[in-house]
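K.L.:
My questions concern the predicted model and sequence given below.
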Amino acid sequence: MTLKTDENWWRGAVIYQIYPRSFQDSNGDGIGDLAGIIPRLDHIADLGADAIWLSPFFTSPMKDFGYDVSDYCDVDPMFGTLADFDALIARAHDLGLRVMIDLVLSHTSDQHPWFRESRQNRSNPKADWYVWADPKPDGTPPTNWLSIFGGSSWQWDARREQYYLHNFLISQPDLNFHNPAVQEAVLDVARFWLARGVDGFRLDTINFYFHDKYLRDNPALPKELRNDSIAPGVNPYNHQLHLFDKNQPENLEFLRKLRAVMKPFGAAAVGEVGDAQRGLEIMAEYTSGGDKVQMCYPFEMLQPKRLTADAVVQTFARMAAAAPDAWPCWSYSNHDTVRHITRWNLSADAAKAYTVLLACLRGSICLYQGEELGLPEAEIAFEDLQDPYGIEFWPEFKGRDGARTPMVWQSDNRMGGFTQAEKAWLPVSPSHLPLAAGAQGGEGSMLDHYRRVLAFRRTHASLRDGAQVHLQAVGEAVSFLRQDGAETLFCAINLGAGDATLALPEGDWQAIGADLGGIAPEGKTVVLGPWQLCLAQKV
């Protein structure tokens, strides 16, 4: 099946993130793979998603579980073959699902042939493909830049007698995007996968592509301004204002080149903006103007603190001030964060209210596998940890493995239907088994709620691509209008445990969304109890 050509398919799209290691194992080795994903695509289509995003499946030594790529144009044998990938694309398209893949372009594995050649000496053809710099006169690193995984982001290499830059693990050297040959090489990677049928890309660490070519030190960041959505308080990375190791202006022109490569294919990209201080503004910069990437997701809804009505209002105000045509892709959970059910300590009613909010806000959305089941964060013992970040910062931060445990499909076996192996790469959480997909078919379940919410979103064009106006916070409730053509919807969601009274806008309104838990207004007002919502259409 060939999907209908629509270059704006991404606007308001629902994108379902698959972490391949943990979705479905087809060969009994305890690790998920591409062949395992294929029969599970029906679950995602039935949910009501428009696209899937596959986390990395490329050839890799797996020091960072695929985010350290050693061959951009092949499948790691752990996950299968290119033929398996082609079969996955075909089945997804048959089901009406577009396929986005995770491109990690800012850095490679130190096992990548490009880096192996680059580190040999200072005169080989790829000598300038990575970020190399001489030490300071006293032998210390060229700058004070820090790695997200702890310590300096510079590693000494004795062969070249220089340091190389790594914003993440030492085994993940950064590519030098100031070199036009590097840009062309990674654009060729995009061309390879587009020709194979992918519909777009999730761009890992999109704001890390370029570094300051003058190698200037970052200034210190005052303590009261420090913030981190992954490991608050334990990582010295957040002691700096990252002016020079990322977020460089040269990135804009490269993103224009990438957009031009995607355009003939009708493909779209969503960029991950990793910046705790200016994420919204960078997102707006990268998505405005129609000539760079179509959408980005900042971290405002991935924070440790529960998303409040005031925070929603402030977030959209900052976006509007930065660029009115910016296009966000919102998510509550992903493979790098504690699952939001646990992170925000949500009851089932609260989680359902937040789901409605996510579906009604302007932008596209990402759902992380298992989110639709209401999965909490899994408890992982130290001896079972795989995540290098978690191992480094244990016990203050337990890492990302609690969000990466295997998907649960059945409740009647200890492996949750994920694998026939005796042991999976990460333990299947016993707390997840009662929430397995096969146990949640009934009305009122979390899975049923997600299906209903996404169906409601599809039914109303204003929720997919309409304007969003009159956004306001009334106590702990947030309300706004969505407008598209003749359709105007009023959305009000109480994000707190107290009551909230809101006035309806002028006009006549008909209550809708009762099957999502929506209540009807009383005259010109609506009184929302804890976690209640009101959805109404102007008549």
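P.N.:
Received it, and whenever you're ready, just let me know what you need. Remember, it's a predicted structure, so these values are computed and weren't measured experimentally. Numbering: from 1, shown residues only.

K.L.:
make it CA atoms for all contacts and neighbour counts henceforth
P.N.:
Noted.

K.L.:
Which is the succeeding secondary structure element to the lengthiest helix in the chain?
P.N.:
Longest helix in the chain, counting residues (DSSP state H): helix 180-195. Downstream of helix 180-195, the first helix or strand assigned by DSSP states H and E is strand 200-203.

K.L.:
Which strands or helices does that next one pack on?
P.N.:
strand 98-103, strand 268-272 (3 or more Cα pairs under 8 Å, 6 or more residues apart in numbering; DSSP states H and E).

K.L.:
could you redo the ones you listed as CSV and give each row distance to Leu88?
P.N.:
Below are the helices and strands packed on strand 200-203 laid out as CSV (distance: least, Cα to Cα, whole Å):
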stretch, distance to Leu88
strand 98-103, 9
strand 268-272, 19
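
K.L.:
Compare the ones you listed and report which one is nearest to Leu504.
P.N.:
strand 268-272 (35.1 Å; Cα to Cα).

K.L.:
ok, second structure coming up, stack it against the first:
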Amino acid sequence: MEKTKIVPQRPSSGKTDWWRGAAIYQIYPRSFQDVDGDGIGDLKGITKHLPYVASLGVDAIWLSPFFTSPQADMGYDVADYCDVDPMFGTLADFDALVAEAHRLGLKVIIDQVLSHSSDQHPWFIESRTSRTNPKADWYVWADPKPDGTAPNNWLSVFGGPAWEWDGVRKQYYMHNFLASQPDLNFHNPHVQEALLKAVRFWLERGVDGFRLDTVNYYFHDKELRNNPPHRLHDGDGAGLDAPDVNPYGMQEHLHDKTQPENIGFLQKLRALLDQYEGRTTVGEVGDGARSLKTVAAYTTGGDKLHMCYTFDLLGPEFTPRHIRDCVTAFARSVKDGWICWAFSNHDVNRHVSRFAQGKEHHAPVAKLAISILASLRGSICLYQGEELGLPEADLAFEDLRDPYGIRFWPSFKGRDGCRTPMPWEKGKKHGGFSTTRPWLPVPEEHLPLAVDAQEKDKASVLAHYRATLAFRREHPALIDGAMHFLEVQEDVLAFLREENGEKLVFLFNMRHGPQEVALPEHLTVKQVLPMPGMRGQLEGDRVRLESLDGFCGRV
């Protein structure tokens, strides 16, 4: 593979709010690079390819879980919050990764799965031994109803009741996800202290921030009141809990998550991070129609989370109206908070497959999507492989590893299709990811999109990502500038970005077919800025846009 050129990063020294407007690259460790030959990616594999990540022009990496775990939910079931699972390497490997990332100018954000642990965690093993042991109330335990059924009607995101019977304690314990992922009892201050101690452990190792998994699931209603039915059946998870797949979306989740006590814990977490310079947090909020209200509560005031993301742009809709509505709703609901936008992550189908109308449109849609994302106000998160334009992998049932996909097959194929290994080398077996059979297969259709093939093509999706992120860095208005939408025809997304005297107009044609856009009378384009990969032409007071095209001008 050709040597990758390093792109200089924005200066990070002395800038404590580096996360505002940052581009964050999510790495799924299992699928990035296998160095030790066991078919599973590892920390040394990530370190090996950090120069490639830096070459994209991103500011930070986000690592999905690599902690000690039985891997029932691919590491989101933690058995030791302060160690590396042997399949990924050692703490020394992690320290080396952080050192190399910092040398390249990359910040390091890691997952923290605080709402629940694995049932193999020593805390839970002790908790389930009796009702009187020192950790007896570190998890959410409850007696059965007189007829032996669960304490209430709460449901698991992964299907079925949110309660599992334990024959030793003769009680039920709560699990919002798998039965092997018991929920921690945040009403116990000792639990909070233990989790904050784990966070401090990683801060001391030089971690720059935390992505907080299911951040609104920490607390539950102490009275264990039933959830009412959800009349609109509005799911929270861009497919994971859609009511046509999962009954979870049929409840109004008033009592099993998003409790008011969460605010107090987030303030404690922020106070801890503020003891360290330049640290950040980004919370995952899945709260249905209430998500923006929850984001506002969690990010305002400067004493809780730095930023959040929702599932708003992780669904199937890719239209000017939807993007405008999401951005406008956030700006209206969240006055002094911050958001992180993304089109893909490890939990949803890859956005090229969600948005494109046929394979021939994969590359154009991939290019248009990053051009739009990089122009929005907020931080942005990119998921490994999207810079190659990878489509969702179509896997056979026997290849699935995702418990959610296995549970809901065939109505929902799960999340493995976006978690397949990175294709590094077109001509190598398994795409250069591993020398042995990977934990998930590398799809044949991904091989022509491998990194080494795209490195040689100046018109590739990869080249477009690099150029677009460079364009974003060159214009301060795109990092933290104000954003105002313009009224034009329905299939065109139009807005202004402005900061420190720089005012830019953006037009994006999201239709398959050319369009002409009349600029509003109060706008005069003084200079056309060559936006990477976009072909829009200014003709008098009108802009001609080709299919899936864009335009940028200084006004």
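P.N.:
Thanks, I have it. Treat the numbers as computed from the prediction; the structure is a model and nothing was measured.

K.L.:
if we can go back for a sec, between the helices and strands packed on strand 200-203 of structure 1, which one is closest to Ile31 of structure 1.
P.N.:
Minimum separation from Ile31 of structure 1 across those (Cα to Cα) falls at strand 98-103, 18.6 Å.

K.L.:
angle of that closest one against helix 180-195?
P.N.:
Going by axes from the mean of the first three to the mean of the last three Cα atoms, to 10 degrees, strand 98-103 of structure 1 is angled at 150 degrees with respect to helix 180-195.

K.L.:
what range in structure 2 does strand 98-103 of structure 1 sit on?
P.N.:
Mapped onto structure 2 using TM-score structural alignment, strand 98-103 of structure 1 covers residues 107-112.

K.L.:
Now find how far off-centre that stretch is within its chain.
P.N.:
Relative to its chain's centre, stretch 107-112 of structure 2 lies at 12 Å (Cα atoms, centre = their mean, to the nearest Å).

K.L.:
can you map out the strands along the stretch 301-450 of structure 2?
P.N.:
Using DSSP state E, counting those that start in this stretch, the strands of the stretch 301-450 of structure 2 run over residues 307-309, 340-341, 379-383.

K.L.:
want to throw these into a markdown table with distance to Gln33 of structure 2?
P.N.:
Below are the strands of the stretch 301-450 of structure 2 laid out as a markdown table (distance: least, Cα to Cα, whole Å):
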| stretch | distance to Gln33 of structure 2 |
| --- | --- |
| strand 307-309 | 27 |
| strand 340-341 | 26 |
| strand 379-383 | 15 |
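
K.L.:
what would those strands look like in JSON lines with mean neighbour count?
P.N.:
JSON lines is the format used below for these (neighbours: other Cα atoms under 10 Å):
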{"stretch": "strand 307-309", "mean neighbour count": "24"}
{"stretch": "strand 340-341", "mean neighbour count": "24"}
{"stretch": "strand 379-383", "mean neighbour count": "23"}
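
K.L.:
Val98 of structure 2 is nearest to which of those strands?
P.N.:
Comparing these under Cα to Cα, the one sitting nearest is strand 379-383, at 19.2 Å.

K.L.:
Who are the packing partners of the closest one?
P.N.:
By 3+ Cα pairs under 8 Å, 6+ apart, strand 379-383 of structure 2 packs against strand 23-27, strand 340-341.

K.L.:
mean distance, the last one to its aligned residues in structure 1?
P.N.:
What it means is strand 340-341 of structure 2. Its aligned residues in structure 1 lie a mean 0.6 Å from strand 340-341 of structure 2 after superposition (mean Cα distance after the TM-score superposition for structure 1).

K.L.:
picking that back up, is it possible to get the helices and strands packed on strand 379-383 of structure 2 out as a markdown table so that each row also shows distance to Ile380 of structure 2?
P.N.:
What follows is these, written out as a markdown table (distance: least, Cα to Cα, whole Å):
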| stretch | distance to Ile380 of structure 2 |
| --- | --- |
| strand 23-27 | 5 |
| strand 340-341 | 5 |
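
K.L.:
Please name whichever of those strands is nearest to Ala518 of structure 2.
P.N.:
Smallest distance to Ala518 of structure 2 across those (Cα to Cα): 28.5 Å, for strand 340-341.

K.L.:
so who does the aligned residue in structure 1 for Leu400 of structure 2 touch?
P.N.:
Counting by TM-score structural alignment, Leu400 of structure 2 lines up with Leu385 in structure 1. Contacts for Leu385 of structure 1 were tallied using Cα atoms under 8 Å, 6 or more residues apart in numbering; they are 391, 399, 401, 426.

K.L.:
same question, Gly441 of structure 1
P.N.:
Listed by Cα under 8 Å, 6+ apart, the contact set of Gly441 of structure 1 reads 447-448.

K.L.:
which SSE is it in?
P.N.:
Counting by DSSP H and E, Gly441 of structure 1 is part of no helix or strand.

K.L.:
Then the one 10 residues further on?
P.N.:
Counting by DSSP H and E, the element that carries Arg451 of structure 1 is helix 446-459.

K.L.:
in structure 2, what residues pair with that helix?
P.N.:
Alignment note (TM-score structural alignment): helix 446-459 of structure 1 is matched to residues 461-474 of structure 2.

K.L.:
what's the spacing between the alignment partner in structure 2 of Ser118 of structure 1 and Ala363 of structure 2?
P.N.:
In structure 2, Ser118 of structure 1 lines up with Ser127, judged by TM-score structural alignment. As judged by Cα to Cα, to the nearest Å, Ser127 of structure 2 and Ala363 of structure 2 stand 52 Å apart.

K.L.:
average offset between the match of helix 446-459 of structure 1 and structure 1?
P.N.:
Averaged out, stretch 461-474 of structure 2 is 0.3 Å away (mean Cα distance after the TM-score superposition for structure 1).

K.L.:
What residues of that stretch count as buried?
P.N.:
Within stretch 461-474 of structure 2, the residues that count as buried by 16 or more other Cα atoms under 10 Å are 461-473.

K.L.:
now, among those, which is nearest to Ala329 of structure 2?
P.N.:
Distance to Ala329 of structure 2 across the buried residues of stretch 461-474 of structure 2 (Cα to Cα) is lowest for Arg472, with 23.4 Å.

K.L.:
ok, that closest one - contacts?
P.N.:
Contacts of Arg472 of structure 2 by Cα under 8 Å, 6+ apart are 374-375, 478-479.

K.L.:
With Arg400 of structure 1 instead?
P.N.:
335-338, 387, 389-390.

K.L.:
buried subset of these?
P.N.:
335, 337-338, 387, 389-390.

K.L.:
so how far is Phe311 of structure 2 from the residue sitting nearest the centre point of structure 2?
P.N.:
Of all residues in structure 2, the one closest to the mean position by Cα atoms, centre = their mean is Asn345, 4.8 Å from it. Distance of Asn345 of structure 2 to Phe311 of structure 2, given as Cα to Cα: 10 Å.
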